[in-house]
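Student: Sequence and predicted structure below; questions after.
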Amino acid sequence: MTTTNDVAVGQVRRDDRGRYIHADRIEHDKYGAQVYVTVVAREVGGRITAPGTTTSMRAERFATIPLVDAAPAPTGPDITEVVIDRNRQAIIIDGTEHLYHVGSSGPRIAQGPADGSALVTVQFYVRTVRGA
């Protein structure tokens, strides 16, 4: 295990935003150590998602985030099925149709984890938005 003071490759830490961050590698430069990390899990509204986003941070900052044994397993996709009808500009989410706005690139679909799920980004045009 590669270590830098309190930081080690393979560590998982949970930040105050509910993200479980895995240290992938540590690189040293003239300013100190940089930790390259992957967000392996995130708590969102009682669910566990697996964003898989990558970023980096200074080792000093990473060391201040509480260390945990492991990240929890994802709870699975939030939606069972999405059907995108590009001709009608409609998206059907678990059987309910919603009209969407075609932006510069329309609905964006990114491959999710190895289980075959996907991340779908859609822009909706709504009259009123209320927070919970």
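Tutor: Alright, I've got the coordinates.
Student: CA atoms for contacts and neighbours, from now on please.
Tutor: OK.
Student: buried ones in stretch 37-57?
Tutor: Within stretch 37-57, the residues that qualify as buried are 37-43, 48-51, counting by 16 or more other C-alpha atoms under 10 Å.
Student: which residues of the chain fall in strands?
Tutor: Here the chain has its strands, by DSSP state E, at 3-4, 7-8, 12-14, 19-29, 32-44, 47-49, 54-58, 67-68, 82-85, 90-93, 96-99, 108-111, 118-121.
Student: one step back: which pair in the buried residues of stretch 37-57 spans the largest distance?
Tutor: Farthest-apart pair in these is Val37 and Ile48; separation 18.2 Å (C-alpha to C-alpha).
Student: quick revisit: which of the strands of the chain sits most buried?
Tutor: A comparison of the strands of the chain by mean neighbour count, using mean count of other C-alpha atoms under 10 Å, puts strand 12-14 on top with a mean of 23.
Student: just checking, what packs against that one?
Tutor: Applying 3 or more C-alpha pairs under 8 Å, 6 or more residues apart in numbering; DSSP states H and E, one finds that strand 12-14 makes contact with strand 19-29, strand 67-68.
Student: Ile84 versus Thr96, what's the distance?
Tutor: Distance of Thr96 to Ile84, given as C-alpha to C-alpha, to the nearest Å: 12 Å.
Student: Use this one as the comparison:
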Amino acid sequence: MKLKLITAVAATVVLSAFTIVSTSEKDLVGSWKIDDSNIEGTVNKVIKKAVEANPDAEDQINAQKDAIASMVKAVRLNIKADHTYESVSPQGAKPGKWALTDNGKTLEFTKQDGSIRKDAIIESSATRLKMVNGDLADTLVYVHP
């Protein structure tokens, strides 16, 4: 009897490890910030991307690391129930539209200029959102401020 119970529990644990994340729209609505545990990695990705675009300015970009970190900490992603969003940073607010696609596994952002960014959702709940950012090609964890 114990062997059957242990086997059933083990099978459940193994199978749940491969469960596809499906996100509820109501869990997405609200204000989100990048979790403090992701700030340093995000800053490094932003710097890397900026240096790739402006290799001659590498020293100047690296010298601004603290300022970039402050900006990343201040970023807010405000997802609204009407399928609009605002990405708010010290430089201002950038509005757009969002959609949950691929059976709740992708969060698609359509920016004002018409460009689209698709973020793969790894984990989601009412308090935590973990996604692979399509622009930075990096995993970010968002929490409510």
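Tutor: Nice, thanks for sending it over. Nothing here was measured: the structure is a model prediction, and the numbers come from that model.
Student: Superposed, what's their TM-score?
Tutor: The TM-score (TM-score structural alignment, normalised by the length of the first structure) is 0.27; 52 aligned residues with a C-alpha RMSD of 4.3 Å.
Student: re the thing from before, now the buried residues of stretch 37-57 of the first structure in a markdown table, with distance to Thr64 of the first structure?
Tutor: Written out in a markdown table, the entries for these read as follows (distance: C-alpha to C-alpha, whole Å):
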| residue | distance to Thr64 of the first structure |
| --- | --- |
| Val37 | 14 |
| Thr38 | 17 |
| Val39 | 16 |
| Val40 | 18 |
| Ala41 | 19 |
| Arg42 | 18 |
| Glu43 | 20 |
| Ile48 | 23 |
| Thr49 | 23 |
| Ala50 | 23 |
| Pro51 | 22 |
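Student: Let me know the closest of the residues you listed to Ile26 of the first structure.
Tutor: Nearest to Ile26 of the first structure, judged by C-alpha to C-alpha, of the buried residues of stretch 37-57 of the first structure is Val37 at 9.0 Å.
Student: Nearest spatial neighbour of that closest one, chain-adjacent residues omitted?
Tutor: Ala23 (4.5 Å; C-alpha to C-alpha, 6 or more residues apart in numbering).
Student: from what I can see Glu97 of the first structure touches Val82, true?
Tutor: No - Glu97 of the first structure sits out of contact with Val82 when judged by C-alpha atoms under 8 Å, with a separation of 9.6 Å.
Student: For these two, list the residues in contact with both.
Tutor: Taking C-alpha atoms under 8 Å, 6 or more residues apart in numbering as the contact rule, the neighbours common to Glu97 of the first structure and Val82 are Ile91.
Student: Name the nearest residue to Ala50 of the second structure, sequence neighbours excluded.
Tutor: Residue nearest to Ala50 of the second structure in three dimensions, not counting chain neighbours: Ile61, with 7.4 Å by C-alpha to C-alpha, 6+ apart.
Student: OK, contacts around that neighbour?
Tutor: Counting by C-alpha under 8 Å, 6+ apart, Ile61 of the second structure makes contact with 47, 50-51.
Student: Just the buried residues of those.
Tutor: The neighbour-count test (16+ other C-alpha under 10 Å) applied to the contacts of Ile61 of the second structure identifies 47, 51 as buried.
Student: which non-adjacent residue is nearest Ile92 of the first structure?
Tutor: Nearest one to Ile92 of the first structure, counting by C-alpha to C-alpha, 6+ apart, is Val83 at 5.0 Å.
Student: picking that back up, reformat the helices and strands packed on strand 12-14 of the first structure into TSV and put distance to Ile91 of the first structure next to each item.
Tutor: Supplementary listing: these in TSV, determined by distance: least, C-alpha to C-alpha, whole Å:
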stretch	distance to Ile91 of the first structure
strand 19-29	29
strand 67-68	39
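Student: Thr55 of the first structure: which of these is closest?
Tutor: strand 19-29 (9.6 Å).
Student: That closest one relative to strand 32-44, how many degrees between them?
Tutor: If you take axes from the mean of the first three to the mean of the last three C-alpha atoms, to 10 degrees, strand 19-29 of the first structure sits at 170 degrees to strand 32-44.
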